[in-house]
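In: Generate coordinates for the sequence data below:
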Amino acid sequence: MTIEFGLGLQAGPPKGQLHRFIGDLDTSLPQLDKFMSDLWMTDHFIWEDEPTHEALMTIAYLAGRYPHMNVGPIVLGQGYRNPALTAKMGATLQALSNGRFIMAIGAGWKLDEYLAYGYPFPSAGVRVEQLEDTLEIITRLWKAPGKVSYQGKHYQISDAYCEPKPDPIPTLVVGGGGNKVMRLAVRFADWWNLPDANFTYYNEHLTVLERHCEELGRDPKSLRRTWFGRIAVGKTEAQAKEFAGPRWTTYNAFVGTSSQILDQIAPFIEAGVDYFMFVVQGLPNPDVLGLLTEEVFPRLRS
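Out: Predicted structure coming up:
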């Protein structure tokens, strides 16, 4: 099993330092892209009063700036955009990037930004039903020939074209740990993603995922298992914790020296996780880049 990595981006630049969003990437990628082939952008409008970039506009820009990298959101909130428009935007980016777009989507969860931007925030059950409609619409518009109609419980399309069809069809990722969301992943997705999870939490969800695969007649090996979250590595554990900050600990991230992080990641790999989307704390610190590219990533690959 080959272990692969993607680079998760911060939601925006540090306050008052707009140039750093791209500047830090330009500094870091020449070392990281030896091990990472994908860039991932979170889909948020606000994070308190911190600068925050919109996801699809950002990844379209990144696809042009870094033509050797694949790009994707991690994950789109389905309620933020009409699902047919989401399908059309994805098809367009797939065409213009020469096949480098990955679609990742979830039910949506961040109440404050829904309300701040004037979106209705229905119950979790309704948002999952909306996600099901969205996945139906996206996959039909991408795959079905000619015009497409669909009458879902929450979203509908009528005689809709999506031309040109994306070629190849983008990899589809469904993110989330709810029981019904995971069942949708089994039905629709190429990859399943669970963010910010320690191994105990992740492994509990794998049991549920495999049960859904059995019930729906899908080979569980055909659904790629992926992880998204923070990694904070330091020469010492104290330095790693400083990079991580108070929010990120070994409960919800990988934090520690190189050897500690390798130990933390090992059970995920043993459980079949072969793709990690890392938001790297402390970039573009040269110590962080050196530890990752000289000690962590090569050993995980081997």
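
In: CA atoms for contacts and neighbours, from now on please.
Out: OK.

In: wait, isn't L209 in contact with L184?
Out: No: under the criterion of Cα atoms under 8 Å, L209 lies out of contact with L184, with a separation of 10.1 Å.

In: elements contacting the helix or strand hosting H205?
Out: Secondary structure here is read from DSSP states H and E; on that basis H205 sits in helix 199-216. Contact analysis of helix 199-216 by 3 or more Cα pairs under 8 Å, 6 or more residues apart in numbering; DSSP states H and E lists helix 179-188 as its packing neighbours.

In: this one as well, want them side by side:
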Amino acid sequence: MEFGYHHSSFATHDDRSPAAALVDRAQRLEDDGFEWLSLMDHLWQLPFHGHRDEAFVECYSGLSAVAAVTDEITLSALVTCVHYRNPVYLAKVVSSLDALSEGRAVLGIGAGWYEDEYDAMDMEFPPADERIRQLRDAIQLCETVWTEDSPASYDGEYYDVDDLYLNPKPDDIPVLVGGGGEQLTLRLTAEYADWWNLPGVTPEEYDHKLSVLREHCENAGRDYDEIETTVTIPTIIRDDTDAAHEVYEDLLEETDEDTTPRDEFRGLIGTPAEVAAGIEEYQALDVDRFQIGVPKNDPETIDRFVDDVMGEF
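Out: Here you go, the predicted model:
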């Protein structure tokens, strides 16, 4: 099982700029054995991670900066909103990231959900079924212009491209679909995804989603084992369980939403042994990549995860 880091906050805990801290942290994560780094594709910080007026680096700009200073770590959005960029332009952006990183880009993409950002950009927010159809169309377009000789063309339900010159061509950019909608998203995952991600769910919930995904794969004639499964879980580590929860509460007080109550699933919040035991539950479900999301990039949690948890796997 590989480990990843979801960079959901640009909190620095020192006097570095958020962008400089991102680059430094990415280098450190690669050196420590993390194999995947993702950034959120949003205009501002989400309410359950912080405040809208926080510094927040655009996703593909940040990933490009990371690509320039790392050698091996895989890079993706988690996940690109299908509507924030024309999909032809998105294909160019991701193929450029792949070229800059020498083949380390993943197209992490989803159907969009944060309606406040749509309103801020004066964009239409279509119904869920239409957003999923647009997502399917965008994935097909990207794969077409990445693989067809230039000039490439595509005629889709929502998106078209005529005589597009896209060079250099990437060798193979995996498509990661994010989300757990059982009727639409997981069916699309079965049809088109190379990777699949679901954040913030218990092992039991994740196991249920896997069973739904297997069924969709069977219906689509797709080999379920071709899809690499990933999960992203909030993580805080301290020597004492109560202390870990107190840190979680203190960090998440600095957000625009209430923290998850202690009697509900918050993620892996506890001692190194408890966090390792939690990861083992996902490992037992044959998760290919386990990704931690550390609230506010809590430095002690990152240190303790590297020193006291990763070596167990």
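
In: what TM-score comes out when they're superposed?
Out: Their TM-score after superposition, calculated using TM-score structural alignment, normalised by the length of structure 1, is reported as 0.89; 296 aligned residues with a Cα RMSD of 2.3 Å.

In: about what we covered before: buried sites along the helix holding H205 of structure 1?
Out: Counting neighbours by 16 or more other Cα atoms under 10 Å, one finds that the buried residues in helix 199-216 of structure 1 are 199, 202, 205-206, 208-213.

In: Give me the contacts around it.
Out: Contact partners of helix 199-216 of structure 1, identified using Cα atoms under 8 Å, 6 or more residues apart in numbering, comprise 177, 179, 182-183, 186-187, 194, 219-220, 267-268, 271.

In: Can you list the buried residues in the longest helix seen in structure 1?
Out: In structure 1, ranked by residue count with DSSP state H as the criterion, the top helix is helix 124-143. For helix 124-143 of structure 1, burial by neighbour count (16+ other Cα under 10 Å) applies to 127-142.

In: List just the nearest of those residues to Y114 of structure 1.
Out: Here the nearest of the buried residues of helix 124-143 of structure 1 to Y114 of structure 1, counting by Cα to Cα, is R127; it sits at 12.2 Å.

In: Was I right to think that closest one contacts L111?
Out: No: in this structure, R127 of structure 1 is not within contact of L111 by Cα under 8 Å, at 11.9 Å.

In: where's the equivalent of R133 of structure 2 over in structure 1 relative to G272 of structure 1, distance?
Out: For R133 of structure 2, the aligned position in structure 1 is occupied by E129, per TM-score structural alignment. As defined by Cα to Cα, to the nearest Å, E129 of structure 1 lies at a distance of 29 Å from G272 of structure 1.

In: Could you do E4 of structure 1 as well?
Out: Using Cα to Cα, one gets 12 Å for the distance from E4 of structure 1 to G272 of structure 1.

In: Give the residue from these two that has the larger number of neighbours.
Out: When neighbours are counted by other Cα atoms under 10 Å, E4 of structure 1 and G272 differ, and E4 comes out ahead with 18 against 15.

In: Surely that one touches F35?
Out: Yes: the pair E4 of structure 1 and F35 passes the contact test of Cα under 8 Å, sitting 7.5 Å apart.

In: how about whatever helix or strand F3 of structure 2 lives in: buried residues?
Out: Using DSSP H and E, the secondary-structure element containing F3 of structure 2 is strand 2-7. Burial within strand 2-7 of structure 2, assessed by neighbour count using 16+ other Cα under 10 Å, is assigned to 3-7.

In: and what of stretch 176-195 of structure 1?
Out: For stretch 176-195 of structure 1, the neighbour count (16+ other Cα under 10 Å) marks 176-177, 181-195 as buried.

In: who's in contact with that stretch?
Out: Judged by Cα under 8 Å, 6+ apart, the contacts made with stretch 176-195 of structure 1 from elsewhere in the structure are 106-107, 128, 132, 135, 171-175, 202, 205, 208-209, 212-213, 216, 218, 222-229.
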